[in-house]
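K.L.:
Fold the following for me, if possible:
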Amino acid sequence: MRCVIARFPFELTKAGVLESMKGVKPEPAVGDVVVIGRRQFPVKQVGEVVTRQDRRDFSAGEVVRAMTKLGFTCLTVPAEQPSDTTF
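P.N.:
As a prediction, this is how the structure comes out:
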């Protein structure tokens, strides 16, 4: 599938993304994440690995759109709220 991320065209396939992410350790998942296999990766980490661009060069929305079109599940993981144990 052809997609444009950070104004650059990429020819991405689901198999290609799976191969690129093989052996990559997921960073802590907060905010938008992509489910690849049984693991959740932050979308910016996936975009950086797949496109080999700096993650500041593209938006999370661009990667979410591309991964969704390829058939990956994209979720939003809320940040954990600190528990207030004082009464």
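K.L.:
When you work out contacts or count neighbours from here on, use the C-alpha atoms and nothing else.
P.N.:
Fine.
K.L.:
Could you list every helix and strand in contact with the helix or strand encompassing residue 63?
P.N.:
Following DSSP states H and E, one finds residue 63 within helix 60-69. Contact here means 3 or more CA pairs under 8 Å, 6 or more residues apart in numbering; DSSP states H and E; on that basis helix 60-69 packs against strand 2-5, strand 31-36, helix 43-51, strand 73-77.
K.L.:
Please generate a structure for the following sequence too, so the two can be compared:
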Amino acid sequence: MKRHILVSEKSAAISAIAAALDFPEWFGQNLDALYDSLTDLSWLPAGEYVLVVPANLDPSVSQVLRDAAKLTAESGDRKVRVIRTER
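P.N.:
Coordinates of the predicted model:
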């Protein structure tokens, strides 16, 4: 499943990612909760989840996405992949 994240500001990006991946209501809207949710995704079917993000995405959000993608690539049946756009 591919989802496009069109915002770059930190809180807006976190919210957009949460909406794109249908995070549970209890999601905490912060970087730690973002990482925890991205490395779990147990509420979604097994598979690969691709997030297309802008090149100017907030650096702290970008780091969380990189870390989560690395961890999920190494284990589990739900993978997160991140594609950065130039727009």
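K.L.:
what's the TM-score for these two chains?
P.N.:
Aligned and superposed, the two chains score 0.29 in TM-score terms (TM-score structural alignment, normalised by the length of the first structure); 44 aligned residues with a CA RMSD of 3.8 Å.
K.L.:
circling back to that earlier point, so which of the helices and strands packed on helix 60-69 of the first structure is the most packed in?
P.N.:
Comparing these by mean neighbour count (mean count of other CA atoms under 10 Å), helix 43-51 ranks first with a mean of 21.
K.L.:
Summarise which helices and strands it is packed against.
P.N.:
Helix 43-51 of the first structure is packed against helix 14-21, strand 31-36, helix 60-69, with contacts defined by 3+ CA pairs under 8 Å, 6+ apart.
K.L.:
and the first one with strand 31-36, angle?
P.N.:
Counting by axes from the mean of the first three to the mean of the last three CA atoms, to 10 degrees, helix 14-21 of the first structure points 110 degrees away from the direction of strand 31-36.
K.L.:
Compute the inter-axis angle for helix 14-21 of the first structure and helix 60-69.
P.N.:
Between helix 14-21 of the first structure and helix 60-69, the angle comes out at 130 degrees (the same axes, to 10 degrees).
K.L.:
Generate TSV for the helices and strands packed on helix 43-51 of the first structure, with distance to residue 50 of the first structure as supplementary columns.
P.N.:
Output for those, formatted as TSV (distance: least, CA to CA, whole Å):
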stretch	distance to residue 50 of the first structure
helix 14-21	6
strand 31-36	13
helix 60-69	10
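K.L.:
circling back to that earlier point, need the helices and strands packed on helix 60-69 of the first structure in JSON lines (columns: distance to residue 15 of the first structure).
P.N.:
Below are those laid out as JSON lines (distance: least, CA to CA, whole Å):
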{"stretch": "strand 2-5", "distance to residue 15 of the first structure": "14"}
{"stretch": "strand 31-36", "distance to residue 15 of the first structure": "11"}
{"stretch": "helix 43-51", "distance to residue 15 of the first structure": "12"}
{"stretch": "strand 73-77", "distance to residue 15 of the first structure": "15"}
